[in-house]
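> could you look at this predicted model? Sequence included:
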Amino acid sequence: SKFISVVFLVGTGKITDSVWKELRTSADMLQVDVQESYANLVYKILAAYRWIHENHPEKFVLKMDSDIVALLDKVSLLLRYNEISLTGSIYHRYVPLSVYPEYYLPEYCSGPVYLMSPAALSAILQVAPDGKVFEVEDAFFTGLLASKAG
């Protein structure tokens, strides 16, 4: 649709036969050149965000974990206003001081699902090269980078 495109993100590495079949036959999967692992999740999502920004700069991004179900007709009601926004629940999670030297993480949207406007995605991608990566991807994108982006 004009407003919503569903894309499933996969990295490289061991991929099941059913996923390979889906990759070859469907237009709903994006494979990025990042090894599939939890430690690489931030890099995999960053690659996807860059692809979205380059190929669909006018689209909102609803990032969801694979075990989440969204009522897309309801989500589309949120997309009426194209402004800088991040929408989600605010949580705090532990990241070791050796990884992130500040005592507190910035507030961030919890990772099972969050929504970003095109302007928010663009601002986050502009500051991404300056962000020190850590494994808590939701805190990295919607906390650290969003805070740096203003």
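Perfect, I can see it now.

> use CA for all of it now, contacts and neighbours both
Noted.

> for the chain, just list every one of the helices.
Secondary structure of the chain (DSSP state H): helices at 17-25, 41-55, 72-78, 118-127, 137-139, 146-149.

> leaving out the residues flanking it, which one is nearest to residue 113?
Spatially, and ignoring its direct neighbours in sequence, residue 113 is nearest to residue 64 (4.3 Å; Cα to Cα, 6 or more residues apart in numbering).

> among the helices of the chain, which is the most enclosed?
helix 137-139 (a mean of 23; mean count of other Cα atoms under 10 Å).

> OK, contacts around residue 92?
Residues in contact with residue 92 (Cα atoms under 8 Å, 6 or more residues apart in numbering) are 105, 107-108.

> how many residues are close by the residue nearest to residue 113?
15 (other Cα atoms under 10 Å).

> try residue 63
With other Cα under 10 Å as criterion, residue 63 counts 18.

> residue 113 is in contact with that one, correct?
Yes - applying Cα atoms under 8 Å, one finds residue 63 in contact with residue 113, separated by 5.5 Å.

> relative to residue 68, how far out is the residue of the chain positioned farthest from its centre?
Distance from the C-alpha centroid of the chain, by Cα atoms, centre = their mean, peaks at residue 17 (25.5 Å). Between residue 17 and residue 68 the distance is 23 Å, computed by Cα to Cα, to the nearest Å.

> now do the top strand by length along the chain: distance to the chain's middle.
Secondary structure assigned by DSSP state E gives strand 29-35 as the longest strand of the chain. Centroid displacement of strand 29-35 relative to its chain, using Cα atoms, centre = their mean, to the nearest Å, is 13 Å.

> now that strand: buried residues?
29-30, 32, 34-35 (16 or more other Cα atoms under 10 Å).

> how about stretch 61-69?
By neighbour count on 16+ other Cα under 10 Å, the buried set for stretch 61-69 is 61-63.

> in stretch 79-93, what's buried?
Residues of stretch 79-93 classed as buried: 79, 85-88 (neighbour count, 16+ other Cα under 10 Å).

> and that stretch, end to end?
Note: stretch 79-93 ends 28 Å apart using Cα to Cα.

> adding another structure so you can compare the two:
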Amino acid sequence: VNPHPYNVVLSNPNICRVKDLFMLVYVHTGADHYRRRAVIRQTWGDIKRFPNMRVMFVMGKTSTIKSMQDALQFESTTYGDILEEDFEDTYHNLTFKGIGALKFISHYCNNVKYVLKTDDDVFVNMYTLQNHLMQLEGAGYNKSLILCMASWNAPVLREGKWAVPKEMYPEEHYPTYCQGLAYVLSTDVAPKLYDASFFVKFFWVDDVYISGILSK
């Protein structure tokens, strides 16, 4: 009921081919957000500081202007950290970014211990996060894990920016889901969510769909 028929435009299938890779971070971004990506590469996403981590920036196509795509191609060749698919990059297509990332992880990153999803306007305290995950791993929490700030029994809004009509989602409350600022998955969860996405009707609120409806 929910095929993901989009083609990969830019990617680096070798990004996870790193010995003892602890974490892959996938970041929702837009083609024209180069400065945000540059800041992340120079700070919390700097692989010189965190050699056991890799960052992948996920986007759709936002422009038919050849120069912008050429710039993305150059950026991808330089850094090897872009995942671009050919769906239209709009606010209501954010779910496609998440599914595209889960697809990529399922195919190329099963050697990674943890996956972090975040956005390009978020600053991650990577030291604290990795230390916390290492403590959890030491306590045996390294499988079937979704770790986040959870929204419990959140009402479905019928007005405003996140308005959802009843014909699209008839329930009055969402299932428990992760707030989209950031959430962590143990890597075994990624292919389970991706496989489930084919059998669950598309829903444009990406955090609710991926971390809530699919996990349920």
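Nice, I can see it. Predicted, not measured: the structure shown is a model, and the values here were computed from it.

> follow-up on the earlier one: what span of structure 2 is the longest strand of structure 1 aligned with?
Using TM-score structural alignment, strand 29-35 of structure 1 lines up with residues 82-88 of structure 2.

> what are the contacting residues of the matching stretch?
With Cα under 8 Å, 6+ apart, stretch 82-88 of structure 2 has contacts from 6-12, 56-62, 75-76, 93, 96, 100-101.

> mean shift between that stretch and structure 1?
On superposition with structure 1, the mean distance recorded for stretch 82-88 of structure 2 (mean Cα distance after the TM-score superposition for structure 1) is 1.8 Å.

> residue 6 of structure 1 -> structure 2?
Checking TM-score structural alignment: residue 6 of structure 1 goes with residue 55.

> again with residue 145 of structure 1
In structure 2, residue 145 of structure 1 lands on residue 214 (TM-score structural alignment).

> that match reaches residue 196, doesn't it?
Yes - counting by Cα under 8 Å, residue 214 of structure 2 does reach residue 196; the two are 6.0 Å apart.

> state the distance from residue 128 of structure 2 to residue 204 of structure 2.
32 Å.

> just residue 83 of structure 2 next, same as before
Taking Cα to Cα, one finds residue 83 of structure 2 at 20 Å from residue 204 of structure 2.

> check residue 130 of structure 2 too.
30 Å.

> hmm, back to that, can you pull the contacts of the residue farthest from the centre of structure 1?
Neighbours of residue 17 of structure 1 in contact, by Cα under 8 Å, 6+ apart: none.

> let's have the buried residues of stretch 79-93 of structure 1 in JSON lines, adding distance to residue 2 of structure 1.
Formatted as JSON lines, these follow (distance: Cα to Cα, whole Å):
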{"residue": "79", "distance to residue 2 of structure 1": "12"}
{"residue": "85", "distance to residue 2 of structure 1": "20"}
{"residue": "86", "distance to residue 2 of structure 1": "21"}
{"residue": "87", "distance to residue 2 of structure 1": "21"}
{"residue": "88", "distance to residue 2 of structure 1": "23"}
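
> from those, which is closest to residue 118 of structure 1?
For the buried residues of stretch 79-93 of structure 1, the residue nearest residue 118 of structure 1 by Cα to Cα is residue 85; the value is 8.7 Å.

> any idea what that closest one aligns with in structure 2?
In structure 2, residue 85 of structure 1 lines up with residue 145, judged by TM-score structural alignment.

> contacting residues for the nearest residue to its match once chain neighbours are set aside?
The spatially closest residue to residue 145 of structure 2, leaving aside those adjacent along the chain, is residue 186, at 5.1 Å (Cα to Cα, 6+ apart). Residue 186 of structure 2 sits next to 113-115, 142-146 when contact means Cα under 8 Å, 6+ apart.

> same check for the residues you listed, but in structure 1.
By both residues aligned by TM-score structural alignment, their matches' Cα atoms under 8 Å, the contacts of residue 186 of structure 2 still in contact after alignment to structure 1 are 114-115, 142-146.

> wait, which of those residues is closest to residue 157 of structure 2?
residue 146 (24.5 Å).

> ok, now how distant is the closest residue to the closest one other than its chain neighbours from residue 18 of structure 2?
Counting by Cα to Cα, 6+ apart, residue 185 is the residue found nearest to residue 146 of structure 2 once chain neighbours are left out, at 4.7 Å. As for residue 185 of structure 2, its distance to residue 18 of structure 2 is 19 Å (criterion: Cα to Cα).

> neighbour count for these two, which is higher?
Taking neighbours as other Cα under 10 Å, residue 185 of structure 2 and residue 18 compare with residue 185 leading, 22 against 15.

> check contacts around the more buried one.
Counting by Cα under 8 Å, 6+ apart, residue 185 of structure 2 has contacts 114-116, 144-147.

> one more pass at 6 Å, please.
With contacts defined as Cα atoms under 6 Å, 6 or more residues apart in numbering, residue 185 of structure 2 is in contact with 114-115, 145-146.
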